[in-house]
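Colleague: I need the structure of the sequence given here:
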Amino acid sequence: MKEWQVEDAGGGCRAFSEVIVLACQNTGELFSSTIPLTWDDGSSLEEKACSQLIQMMSEARVTRDDFFYVCSGNIFHKFHDWLSKNEYNWEVSKIDGLAHEYAEHLFHCQVVSAGFPANIQLVERNYRDYYRAVERWIYADESRLALLKDREVRLKPAETRYILKGNGKHIRSCHKCSKKITPYTPIVVYRHRESGRRVRRYYHLECTPVKPLKSTLESATVTWAACNVDGIVLGAGKEACPCVVCGQPVLPGEKTFYGYWQEKILLTGHLSCFLNGKQPLLAPDS
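Modeller: Predicted structure coming up:
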């Protein structure tokens, strides 16, 4: 079994191609590819990256016994799905070592080969300053503008702008139906920048215009007064409240179950108390 790392470089820079690397830390095998500055086949950036990685895996003669550590970047979302659907062993990971160093090296070589000063380099992952220096150099000469990425074809699909999560204590209004979104229930949040402004929109799960690609929602079903209660799990907020099961305070940050008994009475308590089947100390209100 081999362990492979998947990393990219250059995605945060407005110029030059993104570099994708497949590396085996223990054997030193290295495979790389670059995303073109533009394309016209209708595919997304994530689809381009996935297609190139599949080709690199073929060249590397990867087997299903191998294990993959893959960067969490949006560019790899399609590849994450592909690995799961094809039953590969993998996990999201922060990439260090060979794959990271090689990806950054290849991106810098690409920049230097275009005439950028070789002595200006990425230092300790300070991408902001490094990419700003590259972009200033690009905009200083009109002839270099051809090295800019095509940002239109790289726009993220709408699904990546939506995230499914647990609503906290706030009462939100659904952008579609205008009805309130009850605190401590599932919520879909739209996050994007439009005309330079940060935009947030909120939806009921049944009202969202697209199925979110991302989810941080943790749900649970517990038994209360001989009834099953569906709810969500969140880290408790700063406001102090007793656990309805054991009566002890729920401390900030503790994993806490929130659910509505008979769809109207909010139950709050330590998740562990509910899951351990403890008998409630506090009788439910009728």
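
Colleague: switch to C-alpha atoms for all contacts and neighbour counts from now on
Modeller: Noted.

Colleague: Let me know the distance separating Tyr260 from Trp82.
Modeller: Noted for Tyr260: a distance of 37 Å to Trp82, by Cα to Cα, to the nearest Å.

Colleague: One more: Val250?
Modeller: Per Cα to Cα, Val250 is found 40 Å from Trp82.

Colleague: Pick out whichever of those two has more residues nearby.
Modeller: Neighbours were tallied for Val250 and for Trp82 using other Cα atoms under 10 Å; the higher tally belongs to Val250 (23 against 15).

Colleague: wait, doesn't the more buried one sit right on Leu234?
Modeller: No. In this structure, Val250 is not within contact of Leu234 by Cα atoms under 8 Å, at 11.7 Å.

Colleague: Overlap of the contact sets of these two?
Modeller: Taking Cα atoms under 8 Å, 6 or more residues apart in numbering as the contact rule, Val250 and Leu234 both touch Thr256.

Colleague: I'd like the structure of this one too, to check against the first:
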Amino acid sequence: MLLLSACGDDDGAATPDASVAIDAGSDAGASDAGGSDAGSDAGGCGARVTATIGPEGGTLAHCDGASLVVPPGAMASAAELSIERVASPPAPLAPHVLAGPAFIFDAPGVLFSDSVTVVLPHDGGPRMEMAAQTDEGWLLLESCEVTETTISQSFRALGTFVALHDPTPYPERLTGLGEGRIDFTFGGIEDEIDVDPEGHAIDQDPGEGRTLTLLFRRSGDSGFVQVDLRFTISAEGVVEPLQIQHYDGSVGEIWSADILAWPDDLDVTITRDEAGVIEGTIDATLHYGSEQTRPFTATFTARSELYRYPPERACELPEG
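Modeller: Now for the predicted structure:
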């Protein structure tokens, strides 16, 4: 392990407490983010750290807890890599908040032939996620692994990354959330299903709009039947259907509105009053396979609860 002192804080002044740890012999699958100085008190250095890493691979660690793990063979030749703490990162859109410092990971002119691992520190909290900075703001990414102090993901390209979390106290269980009822006619047969006790009515609020999901589900001696309705509703109240689907377990058939191919086969209205009661109507043509169609009409009422699905964990994101 070679330890090199890094110079320059946010103002360009020397900062002897900022160090870079280079482990040229580290295992390709091991994140050496906890090097000698990687665990220093967060916010103590704020420096840009650099190191030259070659085809043998290695780990570049920032004293504020970020690190970059380069496996052997990911680089064709030696090049300078850097990690720099961002002085004032922009705030993310609600409901997310910053969960740690943001860092710029840079490798000018380098095309990685294998994924490198970005490791970020975080200060704890529920629903931890990683985000990359774009021209439009922070873009949420599926993270590969979350520990009590770090979050990581593998990439073929670098950029500016930060840990975010959602502090909203969501319900632990999805089934049974909300309430509501749908009365519908499908293929000339009338039916009705409640949200309770097996379905759910939820709002997923990303800050500038929401996704409304109404799942009406019934099981029992008469068989399993569900109607799955999903919409996006903008901050201005514009409704865009995402899914209109009917499933009958007794015959194993899923009938859906082909929203992209036949947008004119679907008419939806949704209103919500000041008390939060949702009312809606649907007049649609549902498709089964490429040729079979049936009419579907419905009226529904519901009262939804706020919910977000927990972040999934996906490793080795595709290139780009």
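
Colleague: TM-score for these two?
Modeller: The TM-score (TM-score structural alignment, normalised by the length of structure 1) is 0.26; 123 aligned residues with a Cα RMSD of 6.2 Å.

Colleague: List of residues touching the host helix or strand of Leu242 of structure 2?
Modeller: Remark: Leu242 of structure 2 resides in strand 239-248, with elements defined by DSSP states H and E. Strand 239-248 of structure 2 is contacted from outside by 223-233, 253-257, 259, 268-270, 286, using Cα under 8 Å, 6+ apart.

Colleague: what do you get if the cut-off is 7 Å, keeping everything else the same?
Modeller: Strand 239-248 of structure 2 is contacted from outside by 224-233, 253-257, using Cα atoms under 7 Å, 6 or more residues apart in numbering.

Colleague: So which of these belong to strands?
Modeller: Within the contacts of strand 239-248 of structure 2, residues falling in strands by DSSP state E are 225-233, 253-256.

Colleague: filter the residues you listed to the buried ones?
Modeller: Buried members of those, scored by 16 or more other Cα atoms under 10 Å, are Val225, Gln226, Val227, Asp228, Leu229, Arg230, Phe231, Thr232, Ile233, Ile254, Trp255, Ser256.

Colleague: Which of these sits closest to Leu214 of structure 2?
Modeller: Checking these against Leu214 of structure 2 with Cα to Cα, the nearest one is Leu229 at 5.1 Å.

Colleague: ok, now how distant is that closest one from Thr299 of structure 2?
Modeller: Look at Leu229 of structure 2 and Thr299 of structure 2: by Cα to Cα, they are 12 Å apart.

Colleague: host element of Gln153 of structure 2?
Modeller: If you go by DSSP H and E, Gln153 of structure 2 is part of strand 150-155.

Colleague: What are the buried residues along that strand?
Modeller: Neighbour count says strand 150-155 of structure 2 has Thr150, Ile151, Ser152, Gln153, Ser154, Phe155 buried, by 16+ other Cα under 10 Å.

Colleague: The fourth one and Thr134 of structure 2, how far apart?
Modeller: Think Gln153 of structure 2. Per Cα to Cα, Gln153 of structure 2 is found 17 Å from Thr134 of structure 2.

Colleague: pretty sure Gly209 of structure 2 is touching Phe231, no?
Modeller: No. Contact criterion Cα atoms under 7 Å: Gly209 of structure 2 and Phe231 do not qualify, at 10.8 Å.

Colleague: residues contacting the closest residue to Arg200 of structure 1 other than its chain neighbours?
Modeller: Leaving aside its chain neighbours, Arg200 of structure 1 sits nearest to Arg191 (5.0 Å; criterion: Cα to Cα, 6 or more residues apart in numbering). Arg191 of structure 1 is in contact with Arg161, Tyr162, Val199, Arg200, Arg201, counting by Cα under 7 Å, 6+ apart.

Colleague: farthest pair in those?
Modeller: Distances among the contacts of Arg191 of structure 1 were taken as Cα to Cα; the most separated pair is Tyr162 and Val199, at 11.6 Å.

Colleague: the more surrounded of those two?
Modeller: Each of Tyr162 of structure 1 and Val199 has its neighbours counted (other Cα under 10 Å); Tyr162 has more, 25 against 11.
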